[in-house]
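J.: Got a predicted structure here, sequence first:
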Amino acid sequence: MEKRLDVLLIEDNLIEVMKMERAISSLGLNHIINVANNGEEALEILEDNQQWPDLILLDLNMPRISGIEFLMILKNNEDLKHIPTVILTTSDNQKDIEECYRIGVSGYIVKPLKYYDYVDKIQNVLSYWGINEIKQ
């Protein structure tokens, strides 16, 4: 049985945030989606939070702190490094993919152009993490 996930979406593009919210709604999922507009905001949320998210969905191309910089900060923090983090980006650059896995990302998803393909990928990743035994 899938559990209700607390997801932190780190995304600076309002259209992408709305697309995620629409996908969650169209799938009939009751996951909690919290949004940070950049890496700095996400770090503030994580530092202030007594209960960490079950999953982080992270865009790579962001202002202030890039997704890769955020990932390095996250994975070097003893309190936060256990949080599963999946890259959700338009970048299919092989160097980005390899760097993210080297740092310790849990998955890497390239956003498809077609909305229905996007919804399918979101459903798959949330379904997996909804049944995975996440220990915090």
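T.: Cool, got the structure.
J.: CA only for contacts and neighbour counts going forward, please
T.: OK.
J.: what sits against the nearest residue to residue 105 once chain neighbours are set aside?
T.: Nearest residue to residue 105, sequence neighbours excluded (C-alpha to C-alpha, 6 or more residues apart in numbering): residue 85, at 5.5 Å. Residue 85 is in contact with 55-58, 105-107, counting by C-alpha atoms under 8 Å, 6 or more residues apart in numbering.
J.: putting a second one here so we can go through both:
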Amino acid sequence: MKEAVQILLVEDNKNDAELAMRTLKKNNISNQVFWVKDGAQAIDFLFAKGEFSERNINHTPKVVLLDLKLPKKDGIEVLREIRNSEELKQLPVVMLTSSKEEKDMVKSYDLGVNSYIVKPIDFDDFTKAIKDLGYYWLVMNQSPKKVSL
């Protein structure tokens, strides 16, 4: 994996992941989307461990689209590890989930999620949400460059 990934999509539902990737590519928002299917893979990817040990750890994604209910490690655990990492704590993370539960939302914000989006059920609404998310985080949002102290 030589080129930088702009969006890390962490999603265990194959249909949602494929629709999200297709929508982003169709709207020319990002050709550099990488999909992992569980929380453990997300951590390995972000920290360049395991199957991703050859990945350049300095190529941090611009945003992580993170599902809440995941196998191996759930989205809360992944978010916690990101926020506890000195290198990744400023990485934008968007919780993209079907959970409307207040406790999930509160826990996510307590841990420093940048945004909490409930996945629309309607196909057109889902594709519009993904398009808008991609546009905002890759085009509109300004993130600080890494500065050595």
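T.: All right, it came through fine. Values in this document were obtained by computation on a predicted structure and should not be read as measured data.
J.: thinking again about what came up before, map the residue nearest to residue 105 of structure 1 onto structure 2.
T.: Taking TM-score structural alignment for the superposition, residue 85 of structure 1 sits opposite residue 93 in structure 2.
J.: distance of its match from residue 39 of structure 2?
T.: 13 Å (C-alpha to C-alpha, to the nearest Å).
J.: what do you get for residue 46 of structure 2?
T.: 11 Å.
J.: now do residue 120 of structure 2
T.: From residue 120 of structure 2 across to residue 39 of structure 2, the span is 22 Å (C-alpha to C-alpha).
J.: Nearest residue to residue 111 of structure 2 in space, please, no chain neighbours.
T.: residue 80 (6.3 Å).
J.: Likewise for residue 31 of structure 2?
T.: Residue 31 of structure 2 sits nearest to residue 25 (C-alpha to C-alpha, 6+ apart), 5.7 Å away.
J.: Tell me which helix or strand the one you found sits in.
T.: helix 14-26 (DSSP states H and E).
J.: which residues touch that helix?
T.: 9, 11, 30-31, 33, 35, 127, 130-131, 134.
J.: at 10 Å instead, please
T.: 7, 9-11, 28-37, 65, 119, 123, 126-135 (C-alpha atoms under 10 Å, 6 or more residues apart in numbering).
J.: Where in structure 2 does stretch 50-59 of structure 1 fall?
T.: Taking TM-score structural alignment, stretch 50-59 of structure 1 hits residues 58-67 over in structure 2.
J.: starting at the chain centroid, how far to that stretch?
T.: Centroid displacement of stretch 58-67 of structure 2 relative to its chain, using C-alpha atoms, centre = their mean, to the nearest Å, is 5 Å.
J.: In that stretch, which residues are buried?
T.: 60-67 (16 or more other C-alpha atoms under 10 Å).
J.: Quick check: the gap between the residue nearest to residue 31 of structure 2 and residue 32 of structure 2.
T.: Applying C-alpha to C-alpha to residue 25 of structure 2 and residue 32 of structure 2 gives a distance of 9 Å.
J.: Then residue 78 of structure 2?
T.: Residue 78 of structure 2 is 21 Å from residue 32 of structure 2, by C-alpha to C-alpha.
J.: Kindly report the same for residue 64 of structure 2.
T.: From residue 64 of structure 2 to residue 32 of structure 2 the distance is 12 Å (C-alpha to C-alpha).
J.: Name the residues contacting each of the two.
T.: 6-8.
J.: Return the distance of stretch 67-84 of structure 1 from the chain's centre.
T.: The answer for stretch 67-84 of structure 1 is 12 Å, by C-alpha atoms, centre = their mean.
J.: how about the strands in structure 1?
T.: Applying DSSP state E to structure 1 gives strands spanning 6-10, 32-36, 55-58, 85-89, 107-110.
J.: Give me the mean deviation of the first one from structure 2.
T.: I take that to be strand 6-10 of structure 1. Comparison of strand 6-10 of structure 1 with structure 2 after fitting gives an average deviation of 0.3 Å (mean C-alpha distance after the TM-score superposition for structure 1).
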